[in-house]
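1. sequence unknown, structure follows:
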C-alpha cells in the first residue's frame, strides 16, 4: 500500500479548509484516511500562526514509514524544517508564447520602419 501525505478539503463553497492527512494513494481526495496530522486554513493571513498546524512527530513517523508528500504538503514540511524540498526551476514559465513573440517582432519592425536610426557620419579628426 503506497501512502501519501496530502490535503483533504473541507469547508463550504468558496470557504476552503483543509486537513493534512495520511491516506492510501488510491483513496479519493476527501475519502477515508489513516490519520489526520494537521490543518491548513488558506483564508488566514500568511503570517498567522493558525494558518498551518502540523504534528511534526507524526509527520516524521509517516515519512520514515515511506509516505510521499504532495507538492503543497512538501512546502509545509520544508517550512517546518521536517523534510528538505528540492527547489524547482522552470525557465520557460516566464517566456512569452509564440504568438506574443510574433507580435513583438512585428511591433519592432514597424517601429524601426517609422523611425529609421541615422548612421553616424564619418568625421575626420584633425590632429
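-> Here it is on my side, so go on. Note that this is a predicted model, so its numbers are computed, not measured. Residues are numbered from 1 along each chain as shown.
2. Could you use CA atoms for every contact and neighbour count after this?
-> Will do.
3. Wait, residue 19 touches residue 35, no?
-> No - in this structure, residue 19 is not within contact of residue 35 by CA atoms under 8 Å, at 10.0 Å.
4. Which of the two has more residues huddled nearby?
-> Legend: neighbour count by other CA atoms under 10 Å for residue 19 and residue 35, higher for residue 19 (21 against 14).
5. Which helix or strand contains the more buried one?
-> Assigned by DSSP states H and E, residue 19 belongs to strand 15-24.
6. this is the other structure I want to compare:
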C-alpha cells in the first residue's frame, strides 16, 4: 500500500511540474519580435520589449526582458502581459521602471498577468 501511494504521489508531482513549466514558467515564454529597447539612467540595465503574435487563436502579448549590462548574468524575463501590442517603458530611477503602467523594482520584481 505504501508503494502504491508513493507512486501516485510521484506521478502527481511530475504532472504538477509539467503543468507549471508549460503554463506558468516565465523562462518558457515565446521570443517574439523586438519592438523597444530602453537603457536605465546609469546604464546598468536594458529592458528589451518583444511582441508575441498569438496567431488566430490568441491575442498579442508583450514580453519584457531585463539585460544586465555591467555584470555577466543571463537575461531575465520580468514582464509578460496579454492583450497588449506596444510597450511604454519609463525609468523612474536606476532600479525602478514602469512598463505599460506596471511599476517594477529591478532586478527582483516581475509582472506576469497569469499571477494577478
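-> Yep, that arrived. Keep in mind it's a predicted model, so treat the numbers as computed, not measured.
7. TM value for the aligned chains?
-> Scored against TM-score structural alignment, normalised by the length of the second structure, the superposed chains reach a TM-score of 0.28; 51 aligned residues with a CA RMSD of 4.3 Å.
8. returning to that earlier point: could you point out which element follows the strand holding residue 19 of the first structure?
-> Trace forward from strand 15-24 of the first structure with DSSP H and E and the next one is strand 35-40.
9. Which single helix of the first structure contains the most residues?
-> helix 98-114 (DSSP state H).
10. Can you list the buried residues in it?
-> Under the neighbour-count criterion of 16 or more other CA atoms under 10 Å, helix 98-114 of the first structure has nothing buried.
11. give me the number of residues near the residue nearest to residue 58 of the first structure when sequence neighbours are not counted?
-> Counting by CA to CA, 6 or more residues apart in numbering, residue 58 of the first structure lies nearest to residue 37, which is 6.5 Å off, once chain neighbours are set aside. The number of residues packed near residue 37 of the first structure is 19, by other CA under 10 Å.
12. Who are the contact partners of residue 37 of the first structure?
-> Contact analysis of residue 37 of the first structure by CA atoms under 8 Å, 6 or more residues apart in numbering lists 19, 20, 21, 22, 54, 55, 58, 59.
13. Could you check how far it is from residue 11 of the first structure?
-> Separation of residue 37 of the first structure from residue 11 of the first structure (CA to CA, to the nearest Å): 18 Å.
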